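Novice: sequence plus the predicted model coming up.
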Amino acid sequence: MFNEVYDVIVVGAGHAGSEAAAAAANMGSKTLLITMNLQNIAQMSCNPAMGGIAKGQIVREIDALGGYSGIVSDTSAIQFKMLNKSKGPAMWSPRVQSDRMRFAEDWRMLLEGTPNLDFYQEMVSGLLVEGSKVVGVKTSLGIAIKAKSVVLTNGTFLNGLIHIGDKNFGGGRAGEKAATGITEQLVALGFESGRMKTGTPPRVDGRSLDYSKMIEQPGDENPEKFSYLDVTKPLENQRSCYMTYTSLEVHNLLREGFDRSPMFNGRIKSLGPRYCPSIEDKINRFADKDKHQLFIEPEGWNTCEVYVNGFSTSLPEDVQFKALRSVVGFEEVKFFRPGYAIEYDYFPPTQLRHTLETKLVEGLYFAGQINGTTGYEEAASQGLMAGINASLKVQEKEPFILKRDEAYIGVLIDDLITKGTEEPYRMFTSRAEYRTLLRQDNADLRLTPRGFDLGLASGKRLKRMEQKHNEAKKFVKFFAETSVKPEEANPVLESKDSSLVKQSDKMFKIFSRPNITIDDVRKFRAVEQYIQDNNLDNEVIEQTEIQVKYSGYIAKEKNNADKLSRLEYVKIPENFDYSQIKSMSFEAREKLKNIQPTTVSQASRISGVSPNDISVLLVYMGR
């Protein structure tokens, strides 16, 4: 069946694998996507939502580059929210509640409509390696499939072990078997592996809940979209989520099962996600809190299945049930399935290059939870980058690497390979030192030209981005060149308790005041006339407002990024011998030797490497 040699084989069809396969195929590489169950392509194994704080920016970046996650998020959305709207635009983060079944279906339809992409359902049990180069994969049926590069996106399936109370059984997720063989082979090849844990809450029957006792959480009044393309229109109807709380009674009922919890009796030794802890972990760590929020999230338009966000647990099912029935609104709750914890193998990502290619085996790429991350969005972005770089390597082209001041995706990958992670890594806006540059509203301006050059972003995308850029640039120029008289400006300024002007002033200067918004300046006749004459849409208007009001911050951050980026061009020779630099600290020499950074800039970000160590390195390199 498999006589031909594929350019790229992608193992696993979760969020990382789906983006990797789509990217490689769309770039012209003959690609094979192998998964254990074709019915579960891009399945939402945990909560039915995409985006959120920093994660929404990642989805926008994937979309700007020509990936599929933003499009599918729009076609399957049942609610849209722009989070952190009360803060500055660097913090605005889009999030959608998704129809879980439609999300997976839409992903599969997009993949099946992608040229150059083949599918095969089977478990990959090992890699074909010749010397230090990967040449394909072998399946559990003993079939050898040749390839020029391989992308591993195994999620939680590598030796996955599911825990519910004092019971445990092998599985990649509930109802599916674990994948075996790959970890053992990679370790034999010299890779370092570790174990991580994640968990999921019970799913319940929405018909058994009393929503009248809960707090409704509707979507935005004027919802937006994820994708910069006009594939869908913004939602006209939305499904609400709801919020309720645990109580001391609930906590006490849960504590009764702690002696049977694998987290407390020592059967789970691996670390779980710090920022998405289980309910028993929250009760233990925050013993002073007498309640915790629970978000009740519908799984789709028509299903009655509900996700209980905030109640992730591995406690025995009887304890889960008894405690949840004591939550307000859950008095008559019926379970669809209990929550559980899962332990799985991962490989510390310091063993990778910035391309996500492994240092030990040429042509082998890792993406997603195999690298120690958590979250659909983090996985999808790694899959996209691995698929791009695997394709570029096969085509003998220069690799594609995003820097920290270019994208959250760049921050994510740089953090992973430079610092590593010993607990599931989750993206936050605070991890990005250039977050004013890396906003959700300008991901297309930052990345669509790059995606177009790769052959991923279409000409339609590029044209739409250029139009937005040019229209916003002209509108900013209009504010910089147009004056407003005191008699027109002062009534607006007075209504906002802002100091009045005594003579005509440029609109840019007035608009730049912290308490003056676009709605305020639209009261100036010339502004509203300009918007109508040029038929400007909300996207251009919002972009203009940000460019005017935050121009100083943006310029300052760009200047800082430009200064630091100079070190990106100072390359460190491959296999550089750090042991020769005796004036460098022992810790720095060890870290640099293990991670083998490619540039001085990357070396400066490694934990344990001081500014003095970098100075010594620069002197030693003759710089």
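Specialist: Nice, thanks for sending it over.

Novice: CA only for contacts and neighbour counts going forward, please
Specialist: OK.

Novice: what is the neighbour count of the nearest residue to residue 567 once chain neighbours are set aside?
Specialist: Of all residues beyond its chain neighbours, the one nearest residue 567 is residue 601 (4.8 Å), with distances taken as Cα to Cα, 6 or more residues apart in numbering. Around residue 601 there are 19 other residues, counting by other Cα atoms under 10 Å.

Novice: now the helix or strand hosting residue 601: how far from the chain's centre is it?
Specialist: Per DSSP states H and E: residue 601 is located in helix 600-604. The chain centre lies 24 Å from the centre of helix 600-604; the measure is Cα atoms, centre = their mean, to the nearest Å.

Novice: for it, name the packing helices and strands.
Specialist: Packing partners of helix 600-604 (3 or more Cα pairs under 8 Å, 6 or more residues apart in numbering; DSSP states H and E): helix 408-419, helix 611-620.

Novice: pick the most deeply packed of the ones you listed.
Specialist: helix 408-419 (a mean of 24; mean count of other Cα atoms under 10 Å).

Novice: what's downstream of it, the next helix or strand?
Specialist: Assigned by DSSP H and E, the successor of helix 408-419 is helix 443-454.

Novice: got the angle between that following helix and helix 408-419?
Specialist: 80 degrees (axes from the mean of the first three to the mean of the last three Cα atoms, to 10 degrees).

Novice: tell me which element residue 7 is part of?
Specialist: Using DSSP H and E, residue 7 sits in strand 6-11.

Novice: now for that strand, which elements pack on it?
Specialist: Under the contact criterion of 3+ Cα pairs under 8 Å, 6+ apart, strand 6-11 touches helix 15-26, strand 31-35, strand 144-152, helix 376-394.

Novice: against that first model, consider the following:
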Amino acid sequence: MFLTEYDVIVVGGGHAGAEATAAAANMGSKTLLVTMNLQAIGQMSCNPAMGGIAKGQIVREIDALGGQSGLVTDKTMIQFKMLNLSKGPAMWSPRAQSDRMRFAEEWRITLENIHNVDFFQDMVSGLLIEGDKVVGVKTGMGLEIRSKAVVLTNGTFLNGLIHIGDKQFGGGRMGEKAATGITEQLTKIGFESGRMKTGTPPRVDGRSLNYSKMEEQKGDENPQKFSYTNTPKLTKQRSCYITYTNSETHDLLREGFDRSPMFNGAIQSTGPRYCPSIEDKINRFAERERHQIFAEPEGWNTVEVYVNGFSTSLPDDVQAKALRSIPGFEKAKIFRPGYAIEYDYFPPTQLKHTLETNLIENLYFAGQINGTTGYEEAASQGLMAGINAHLKINEKDPFILKRNEAYIGVLIDDLITKGTEEPYRMFTSRAEYRILLRQDNADERLTAISNSIGLASDDRLKRVENKFKKAGKLVHYFEVNSILPEEINSAIVENNGSPINQSMKMVTVLSRPEIKLRDFLSLQRLNDFLEENELNEEEIEQAEIQIKYKGYIRKEEENADKLKRLENLKIPADFDYFKLVSMSTEARQKLDKIRPATIAHASRVSGVSPSDISILLIYMGR
């Protein structure tokens, strides 16, 4: 039936699978995407959004590396926000609401326009393995398709089991059947597998909501983009709305606890710590009188609304009653109830840093199969797996990002060296070099590397080099030119700073925390320079960040060196972690349970961040 042996077969068409397919094919591999439903490629199974804290940095890194998620998001978003602007640039994180249907459509169109990509709709029930090497896949229809490498991106489909109250049924997503056969085959070979849980909230009819009882949340006035390329700029946006649960909501939810699979033992597996269900929230945080609920539109031309903050597996009748006790939701019509899903995963300590498995050569795992949660985490793994599958079969050096090069490097290193016993989600606190790993400089960090392996184009590389060359010119301008008190003092005083009393280098004044580069734009000579050198907003912002945070970057590099020298420091066997109140609760719990012997061991414990280790070092006098 198939005309050829493929270079790479990708199993699963979610975010990891789509990126893996695009990467391998764009690098020159003849690639086959096998998925159970071709209409669900790039499906946003949960919330209709991309990005967020740390996740937005990942999407920008994917884009800088030549991946597609940023491009698809820019073409289909309905709202954009840059989060954490009140903090330093290391914390700035882009987030976009997407049109769910358009997002999946755009991914399908993107893949269909890549010459080396073929498609086939079927379930993959097993792998073709000869010796210790994968040589293809077997499908549910009994077909055998041969390839040089295979990338598994099965998401929540491996033996997926859906829970709604006391109802259980097999499925990888609501309305789609589970995938069977792969887990059983791999565990026979010697792979360790486990079970994880995730969940999703109900979807409702937006026409049945009373938005006048909610607070409107608009997008940014000047929306930015994810991609560093010339994607279209967002000119109109849709608002989201926020409301809150109340004591009545909580009482109604508690009435269903005896029928909750979370509490009656039906669900045994671990769910995401940082995205708890609504029943978990009111159980764990009983002292809180209310919780945020967001009404998020699913697209431009649909009335469907995603109820963010109300993830649940309670019985559908309990969901409906509790939901209608929330202001604005009194007459809510439910399109489909929330549900929990349990699925198989493989602890990622069984992988190399390329995401190739240790046991089977040329077999790669990416996405939720590795114990992660989130579209962005999955997409980045898919990209790296697709790249490395192509490089391996062409006998080229592997592509591995270090922790100081990308959030993607932090993500993969955490998975391989620490493993995870709960769905892994990326946070800025997991990255010890986060001042270096900003969303604004992902192109500077990664485009040249991607270009060297044949993914990012020469045109992209030239654009990046030009951007930072022009930003560098502006930095130099501020370093060599001075400013008089009468030219800047009014702006300083307006920003509650102390005025200068003599001429100073512009770079010195801009380094003050209360001063922004825009405060200098009243200077005609600066405007002439900007116009003459054709600097745009992005290049101006980049120059300002380089000037204002130069000292912080240097200090971070010094701290990283100190941490390396102290990594073998021994921890007393009876150390009381619970007295370190500034350390995260998760870290204290994990460290108390595992009792690591050294700082190095502690740093590899899942859920312990670099900042937690810094607190430990400070307490130990280091």
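Specialist: Sure, I can see it. This structure is a prediction, so every number in the text was calculated from the model and none was measured.

Novice: now what about the TM-score between them?
Specialist: The TM-score (TM-score structural alignment, normalised by the length of structure 2) is 0.91; 577 aligned residues with a Cα RMSD of 1.8 Å.

Novice: now do the buried residues in the helix ranked longest in structure 1.
Specialist: The residue-count maximum for a helix in structure 1 (DSSP state H) belongs to helix 459-481. For helix 459-481 of structure 1, burial by neighbour count (16 or more other Cα atoms under 10 Å) applies to 461, 462, 465, 466, 468, 469, 471, 472, 475, 476, 478, 479.

Novice: what are the ranges of the helices in the stretch 451-600 of structure 1?
Specialist: 459-481, 486-495, 507-511, 518-521, 525-533, 538-549, 551-565, 586-595, 600-604 (DSSP state H, counting those that start in this stretch).

Novice: most packed of these?
Specialist: Each of those was scored by mean neighbour count; the highest is helix 600-604, a mean of 21, by mean count of other Cα under 10 Å.

Novice: on that earlier part again, want to throw the helices and strands packed on helix 600-604 of structure 1 into JSON lines with distance to residue 523 of structure 1?
Specialist: Shown next, in JSON lines, are these (distance: least, Cα to Cα, whole Å):
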{"stretch": "helix 408-419", "distance to residue 523 of structure 1": "36"}
{"stretch": "helix 611-620", "distance to residue 523 of structure 1": "52"}
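
Novice: of all those, which lies closest to residue 352 of structure 1?
Specialist: helix 408-419 (6.0 Å; Cα to Cα).

Novice: other residues contacting the closest one?
Specialist: Helix 408-419 of structure 1 has contacts (Cα atoms under 8 Å, 6 or more residues apart in numbering) with 54, 57-58, 61, 349-354, 356, 371, 378, 381-382, 401-405, 427, 431-432, 438, 595, 597, 602-603, 605-607.

Novice: just the buried members of those residues?
Specialist: By neighbour count, with 16+ other Cα under 10 Å, the contacts of helix 408-419 of structure 1 hold 54, 57-58, 61, 349-354, 356, 371, 378, 381-382, 401-405, 427, 432, 438, 595, 597, 602-603, 605-606 as buried.

Novice: which one of the helices and strands packed on helix 600-604 of structure 1 lies nearest to residue 219 of structure 1?
Specialist: Going by Cα to Cα, the one of these nearest residue 219 of structure 1 is helix 408-419, 25.4 Å.

Novice: in the superposed pair, what's the mean gap between that closest one and structure 2?
Specialist: Its aligned residues in structure 2 lie a mean 0.3 Å from helix 408-419 of structure 1 after superposition (mean Cα distance after the TM-score superposition for structure 1).

Novice: for residue 249 of structure 1, find the nearest of the helices of the stretch 451-600 of structure 1.
Specialist: helix 538-549 (47.2 Å).

Novice: can you tell me which of the helices of the stretch 451-600 of structure 1 is nearest to residue 112 of structure 1?
Specialist: helix 459-481 (21.7 Å).

Novice: now what about that closest one, what contacts it?
Specialist: Counting by Cα under 8 Å, 6+ apart, 64, 228-229, 444-445, 448-449, 452, 506-509, 536, 539-541, 543-544, 547-548 sit against helix 459-481 of structure 1.

Novice: with stretch 323-330 of structure 2 instead?
Specialist: With contacts defined as Cα under 8 Å, 6+ apart, stretch 323-330 of structure 2 is touched by 208-214, 243-246, 248-249, 331-332.

Novice: check stretch 523-537 of structure 2 too.
Specialist: By Cα under 8 Å, 6+ apart, the list of residues contacting stretch 523-537 of structure 2 from outside reads 470, 471, 474, 487, 520, 521.

Novice: check the separation of the first and last residues in that stretch.
Specialist: By Cα to Cα, to the nearest Å, the extent of stretch 523-537 of structure 2 from end to end equals 17 Å.

Novice: any idea how many residues pack against residue 87 of structure 2?
Specialist: Neighbours of residue 87 of structure 2 using other Cα under 10 Å come to 9.

Novice: nope, residue 6 of structure 2 is what I meant
Specialist: Neighbours of residue 6 of structure 2 using other Cα under 10 Å come to 22.

Novice: what about the helices in the stretch 151-300 of structure 2?
Specialist: Going by DSSP H, counting those that start in this stretch, the stretch 151-300 of structure 2 shows helices at 182-189, 247-254, 278-284.

Novice: got TSV for those helices, with distance to residue 38 of structure 2 and mean neighbour count too?
Specialist: TSV is the format used below for those (distance: least, Cα to Cα, whole Å; neighbours: other Cα atoms under 10 Å):
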stretch	distance to residue 38 of structure 2	mean neighbour count
helix 182-189	20	15
helix 247-254	37	18
helix 278-284	32	18
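
Novice: distance to residue 81 of structure 2 for those - can I get that in CSV?
Specialist: Shown next, in CSV, are those (distance: least, Cα to Cα, whole Å):
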stretch, distance to residue 81 of structure 2
helix 182-189, 40
helix 247-254, 30
helix 278-284, 25
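
Novice: for residue 127 of structure 2, which of those is the nearest?
Specialist: Closest to residue 127 of structure 2 of these, according to Cα to Cα: helix 182-189, at 7.2 Å.

Novice: centre of the chain to that closest one, how far?
Specialist: That offset, for helix 182-189 of structure 2, works out to 29 Å (Cα atoms, centre = their mean).

Novice: what helices or strands is that helix leaning on?
Specialist: Short answer (3+ Cα pairs under 8 Å, 6+ apart): helix 182-189 of structure 2 packs on strand 124-130.

Novice: the strand it packs on - contacts with which helices or strands?
Specialist: Using 3+ Cα pairs under 8 Å, 6+ apart, the elements in contact with strand 124-130 of structure 2 are strand 133-139, helix 182-189.

Novice: what's the angle between it and strand 133-139?
Specialist: Using the same axes, to 10 degrees: strand 124-130 of structure 2 against strand 133-139 is 150 degrees.

Novice: now strand 124-130 of structure 2 on structure 1. Mean distance?
Specialist: Mean for strand 124-130 of structure 2 is 0.5 Å (mean Cα distance after the TM-score superposition for structure 1).
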